[in-house]
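Peer 1: Predicted model, plus sequence, below.
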Amino acid sequence: MTAAAVEQDQVFAIAEEVFAAMIDGEPGYLRPWEGEVPVPAEPLAAWVDVHGELAGRAAVATDVPTAHELTRALLGMGADEPVGPEDLQDAFGEVANVVGGNIKALLPTQGTLGLPEVASALPAAPAGALTHELRLDWRGRPLVVVVSLFQ
């Protein structure tokens, strides 16, 4: 697999489309992060694995408070409405699932997506994986999209 299989600008375009369509209802709230991304006090990652001739992983990582805001926005919840663990798992996992599905469509051969997973840390990519890490700003909050292509 070549590095050209998925380019960083393509990943940004996908993330921007997903956030505009699913979360914000309009474009403009997701942009590149300026400077270093702060280390989250309460990290949370959601990912899907792509299986097939070309395998990989698409992930979204942030902190728990931002994941709660994403869940509220995706589910149309009130600003102060508490987010339960099931809603968080479903909504944050769905964001990674849609990003992953769109990234899978960029690959020269189509595989299948695994089920979304959500945990406090992203599993390590296998040795030799080509990884793109896109640091983003969603409404002033840091968010990272990670795409790993496995050899």
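Peer 2: That came through fine.

Peer 1: rest of the way, CA atoms for contacts and neighbours
Peer 2: Fine.

Peer 1: For the one helix or strand R72 maps to, what is the distance to the chain centroid?
Peer 2: Using DSSP states H and E, the element containing R72 is helix 64-75. Remark: helix 64-75 is offset 13 Å from the chain centroid, using Cα atoms, centre = their mean, to the nearest Å.

Peer 1: hmm, who's touching it?
Peer 2: With contacts defined as Cα atoms under 8 Å, 6 or more residues apart in numbering, helix 64-75 is touched by 22-24, 42-44, 77-79, 81, 83, 87-88, 91-92, 141.

Peer 1: give me that answer again for 7 Å
Peer 2: Helix 64-75 is contacted from outside by 22-24, 42-44, 78-79, 83, 88, 91-92, 141, using Cα atoms under 7 Å, 6 or more residues apart in numbering.

Peer 1: List the buried residues of that helix.
Peer 2: The neighbour-count check on helix 64-75 (16 or more other Cα atoms under 10 Å) flags V64, P65, T66, A67, H68, E69, L70, T71, R72, A73, L74, L75 as buried.

Peer 1: this is the other structure I want to compare:
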Amino acid sequence: MSTDVATDQVLLIARDVFSSMIDGEEGHLNAWDGPTPEVEDAVHAWVDMFGEISGRAVLTTATPTAHDLARALLGLPADEEVSHDDLVDAFGELANVVGGNIKALMPDAAKLGLPTVAATVPVLDGALRVQELALSWRGRPIVVELWVLLGAA
């Protein structure tokens, strides 16, 4: 997750993950048109990466969108209620796969932590956000952030 991970690489990763895991086809996840939107009623999923360059990959979206993503990933009917455990499993798995693909771009085959899902993301002391990519999944915002831990070795 060096600072040279390009926005287009992250977009390609996210598109591949969503087309294979969520939509079953391409075309439903695109770059957000305009400035990064404020996400209301947000839920966050992240994975930490450890290695020569350490940091965090974070996915953020509105809770209703996270529920729809969980339904799609788990093959649930559109009207089925999503349990907290299913939301954590599904949205965490999306962060895990996106983060794992980003980790593959890192120069030192870093290790990936376990995914975490919560209403807030704890501060990663000494980290700098090096990437923020706003995406549109079926017209709804999903924000991907990459953080690098400064001074990590």
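Peer 2: It's in. Worth saying up front: this structure is predicted, and the values here are computed from it rather than measured.

Peer 1: residues of the longest helix belonging to structure 2 that come out buried?
Peer 2: In structure 2, taking DSSP state H as the definition, the longest helix is helix 84-103. Neighbour counts over helix 84-103 of structure 2 (16+ other Cα under 10 Å) mark 86-103 as buried.

Peer 1: Check stretch 6-21 of structure 2 too.
Peer 2: Quick answer for stretch 6-21 of structure 2 (16+ other Cα under 10 Å): V10, L11, I13, A14, R15, D16, V17, F18, S19, M21.

Peer 1: Which of the three states applies to the residue nearest in space to the middle of structure 1?
Peer 2: The centroid of structure 1 falls nearest to V60 when counting by Cα atoms, centre = their mean (2.6 Å). Classification of V60 of structure 1 by DSSP: H, G, I helix; E, B strand; the rest coil places it in strand.

Peer 1: residues in contact with it?
Peer 2: For V60 of structure 1, the contact set (Cα under 7 Å, 6+ apart) comprises A45, A46, W47, A96, V144, V145, V146.

Peer 1: with structure 2 superposed, average distance for the helix or strand where S148 of structure 1 lies?
Peer 2: For S148 of structure 1, the element it lies in under DSSP H and E is strand 141-150. Superposed on structure 2, strand 141-150 of structure 1 shows a mean distance of 1.0 Å to its aligned residues (mean Cα distance after the TM-score superposition for structure 1).

Peer 1: If you count contacts, what does that strand end up packed against?
Peer 2: For strand 141-150 of structure 1, the packing partners by 3 or more Cα pairs under 7 Å, 6 or more residues apart in numbering; DSSP states H and E come out as strand 55-63, strand 130-138.

Peer 1: Ok, which of those strands comes nearest E34 of structure 1?
Peer 2: Evaluated over those, closeness to E34 of structure 1 peaks at strand 130-138, with 8.0 Å, by Cα to Cα.

Peer 1: What helices and strands are in contact with the closest one?
Peer 2: Applying 3+ Cα pairs under 7 Å, 6+ apart, we find strand 130-138 of structure 1 packed against strand 30-32, strand 141-150.
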